[in-house]
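Q: sequence plus the predicted model coming up.
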Amino acid sequence: MIQKGDLGSPFIIQGSYLQDWLLLPTDWNWRLEPGMGGSLRAVADIGSPWLDLMTFVTGLRVKSVFADLQTFLKVRKKPAKPISTFSGKLKKSKETVDQPISTEDYASILLHYENDARGVLTVSQVAAGRKNRLFFEINGSKTSLSWDSERPNDLWIGRRDEPNGLLMKDPSLLAPEARSIVSYPGGHQEGFADTFKQLVGRVYHYIQAGNYEVKPDFPTFADGHEEMLLSEAIERSAKEKCWADISR
């Protein structure tokens, strides 16, 4: 829809990625430790997928950022023995040590995009009740679009002079590009795990076609590098409390 011009020129790109799996002082994971996961946590773990998705959907790259990071739980109870990711809710370690935390629980980031569009992203791993919710809304000069990962079959379409719409996933209603990554008929649920299947299928198809001059329609190392540049700028902005340009 965006590529066809139905949205018009993107004005505002906004959204969030919210989780609650690190809400409690007793919640623990290796990502909390800078020596293992890096100096950024929420931004690198869940912020970068949102930023990458917005560039993929709109075709626009971020030019500069202004970031506010916060660590609410400055001391956590680190288990004396290792535990698996997301197992903390089911299994608590009786033996713990107090561990100072420097990685962020939360971030809000103002974004300037290439076409002078503006954006804002909020990420948090301490948002009670939000298990793994990625949400975005894009407001354009003609219409708006929004999508919620916890309601993956529905795409909201906002209009000024007509009734708003809710497009439900149905291959017969989708553009050919979108239809190609739908495996089941309308009304049959597809979810998070299916995205990995579709990714692998895209990679295999690209290799089989053998035309490497064509731009891939899946994430590449270049996309990963772009997210590293964004993360570095976000961290620099938060430390210096100023706008930071993306160093490309």
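A: Noted; the coordinates are in hand. Numbers count the residues shown, from 1 in each chain.

Q: can we go C-alpha only for contacts and neighbour counts from here?
A: Noted.

Q: what's the neighbour count on the nearest residue to Y212 once chain neighbours are set aside?
A: With sequence-adjacent residues excluded and distances taken as CA to CA, 6 or more residues apart in numbering, Y212 is closest to Y206, at 7.8 Å. For Y206, the count of nearby residues is 17 (other CA atoms under 10 Å).

Q: ok, Y206 to V200 distance?
A: Look at Y206 and V200: by CA to CA, to the nearest Å, they are 10 Å apart.

Q: could you do H188 as well?
A: Look at H188 and V200: by CA to CA, they are 21 Å apart.

Q: give me the number of residues near N139?
A: Neighbour tally, N139, other CA under 10 Å: 23.

Q: can you tell me which residues contact it?
A: Residues near N139 by CA atoms under 8 Å, 6 or more residues apart in numbering: 7, 10-13, 145.

Q: number of residues surrounding the nearest residue to R159 once chain neighbours are set aside?
A: Excluding the flanking residues, the one nearest R159 by CA to CA, 6+ apart is T143, at 5.1 Å. T143 is flanked by 20 other residues according to other CA under 10 Å.

Q: next one: T143 from V62, what distance?
A: With CA to CA as the criterion, T143 and V62 are 22 Å apart.

Q: re earlier: next SSE downstream of the helix or strand where the residue nearest to Y212 lies?
A: Element membership of Y206 [criterion: DSSP states H and E] is helix 192-209. Remark: after helix 192-209, the chain's next helix or strand is helix 221-240, criterion DSSP H and E.

Q: please, where are all the helices along the protein?
A: 34-37, 42, 48-58, 176-179, 192-209, 221-240 (DSSP state H).

Q: just name the most buried of those helices.
A: Of all the helices of the chain, helix 42 carries the top mean neighbour count, a mean of 25, counting by mean count of other CA atoms under 10 Å.

Q: below is structure B, check it against A:
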Amino acid sequence: MGCVMNKLLGGIIGAGRGSFIGFTHRAAATLRGEAEIKAGVFSSDAERCIQQGLELGIDKNRIYTDYREMIEGENQLPPGKRIDFVIIATPNSLHGIMAKAFLEGGFHVILDKPMAISLSEALEVKKIQEKTGKIFALTHGYTGYPMVKQAKYLVRSGKIGIINSVLVSYNQGWLSPLISDPEIFKTWHLNPAISGPSCTMIDIGIHALNLVYTITGLKPEKVCADLKSIIPGNQLEDYGSVLIRYSDTVSGILNASQVSTGEGNALRIRIYGEKASLFWDQEFPEVLEMMNLDGSSTIFKKGISALCAEAKQASYFPAGHPEGFICAFSNIYSEVFKAIRCLKDNQSPDSVVMSGWDFPGIEEGIMGISFVEAVLKNNKS
């Protein structure tokens, strides 16, 4: 008889109707049948919160109207009933506050980026995580794609040789309508009290940076930034270009814009090495191109036998059957759940960390907000 694996139990904050990222988290967390959502706070409006929780099939007694109420309520439940982890998918200003509270409340935390809206706050989260020994994961979901894992393998195994430069761009156009009419719609991303000190860099620039780090292991050492607010009256940047020195021998450019008219979600990376270069485009995620020294190209596709073990494991379907964003996100969750199960099996936190589960965490979060602060500071100089 096969072994039946009990599902992990989760809660979620900020995933009500109309929340793109909330839906993504709910779907990704439950896609493989490893977990189910049993509790949550779904709106800052109490009536709407209850209604949306019921629509999602949550027991009314576990629909909370405040995150502090949720921590208290879940801790009153016996083990096996209370949630194991919480997903935080709120606007930026609440990330660090809630992450600290849930870690101290005894729950594993899966947090949408950014980790916090300041480096000092991120370091507070790190301190509490280290004290509690709970799992902390940051959902840079693009790193879950099979071709990103293949690119990482090609770089780390020396297939493209020594890297000399990295070009990464993340261009969206969803804010472009505000250039001609700033009153068309309102978004919290442009409100410093909610978004934090940045709009575009803290929203998508850190995704681009994390993609570079995931594939190459490179971290920025120095930056030279040019940020702009193209939308009239915008207090925060909506466009930015950053020269980055990763080391004495590796430089790069990171470009991020949310006023790139006509663009959807164009996250693209080029990595140039002495033997070959790599190109990957998030809007065509199942293809990775390696351009060789002689000008020829090798094309890697999801599902083929030539892929590394990690890329194969991250694929849900055979070659020719398209996968997408939620599957990539789910790969992050699956790795997080492995780590949580190790702790539930009474392995020590140190041994779990050393297991090397493949998901972004504390250090990636600190790197991201450190980058944002460095870029903002340099832009003013």
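A: Structure received. The shown structure was predicted, so the numbers you read here are calculated from the model rather than taken from an experiment.

Q: give the contact list for the residue mapped onto I215 of the second structure from the first structure.
A: Matched to the first structure by TM-score structural alignment, I215 of the second structure sits across from V57. The neighbourhood of V57 of the first structure, defined by CA under 8 Å, 6+ apart, consists of I2.

Q: how about L7 of the first structure?
A: Taking CA under 8 Å, 6+ apart, we find L7 of the first structure in contact with 1, 139-145.

Q: selection in PyMOL covering whichever of those are buried, please.
A: Remark: buried members of the contacts of L7 of the first structure, expressed as a PyMOL selection using 16 or more other CA atoms under 10 Å:
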select buried, resi 139+140+142+143+144+145
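
Q: for burial, what's the neighbour tally of the residue nearest to P25 of the first structure when sequence neighbours are not counted?
A: Using CA to CA, 6+ apart and skipping residues adjacent in sequence, the residue nearest P25 of the first structure is R76, 4.7 Å away. A count of neighbours around R76 of the first structure, defined by other CA under 10 Å, yields 19.

Q: how much space between the match of I215 of the second structure and G37 of the first structure?
A: For V57 of the first structure relative to G37 of the first structure (CA to CA), the value is 28 Å.

Q: alignment lookup: the residue nearest to Y212 of the first structure to the second structure.
A: In the second structure, Y206 of the first structure lines up with A339, judged by TM-score structural alignment.

Q: repeat that for H112 of the first structure.
A: So H112 of the first structure corresponds to R245, using TM-score structural alignment.

Q: list the contacts for that match?
A: So R245 of the second structure contacts 220-223, 251-252 (CA under 8 Å, 6+ apart).

Q: ok, back up a step: the residue nearest to Y212 of the first structure against E213, yeah?
A: No. The pair Y206 of the first structure / E213 is not scored as a contact, 10.6 Å apart, by CA atoms under 8 Å.

Q: flag every buried residue along the host helix or strand of F23 of the second structure.
A: Using DSSP H and E, F23 of the second structure sits in helix 20-30. Burial within helix 20-30 of the second structure, assessed by neighbour count using 16+ other CA under 10 Å, is assigned to 22-30.

Q: do you know how far T26 of the first structure is from Q70 of the first structure?
A: 18 Å.

Q: how about W28 of the first structure?
A: According to CA to CA, W28 of the first structure and Q70 of the first structure sit 18 Å apart.

Q: and those two? Which one has more around it.
A: Ranked by neighbour count (other CA under 10 Å), W28 of the first structure and Q70 place W28 first, with 25 against 15.

Q: across to the second structure, which of the contacts of N139 of the first structure hold up?
A: Mapping the contacts of N139 of the first structure onto the second structure (both residues aligned by TM-score structural alignment, their matches' CA atoms under 8 Å) leaves 7, 10-13, 145 still in contact.

Q: the helix or strand that the helix holding F23 of the second structure is followed by corresponds to what range in the first structure?
A: Downstream of helix 20-30 of the second structure, the next assigned helix or strand under DSSP H and E is strand 35-41. The aligned range for strand 35-41 of the second structure in the first structure is empty, by TM-score structural alignment.

Q: buried set for the helix or strand just after strand 35-41 of the second structure?
A: Toward the C-terminus, strand 35-41 of the second structure is succeeded by helix 46-55 as the next helix or strand (DSSP H and E). Buried residues in helix 46-55 of the second structure, counted by 16+ other CA under 10 Å: 49-53.
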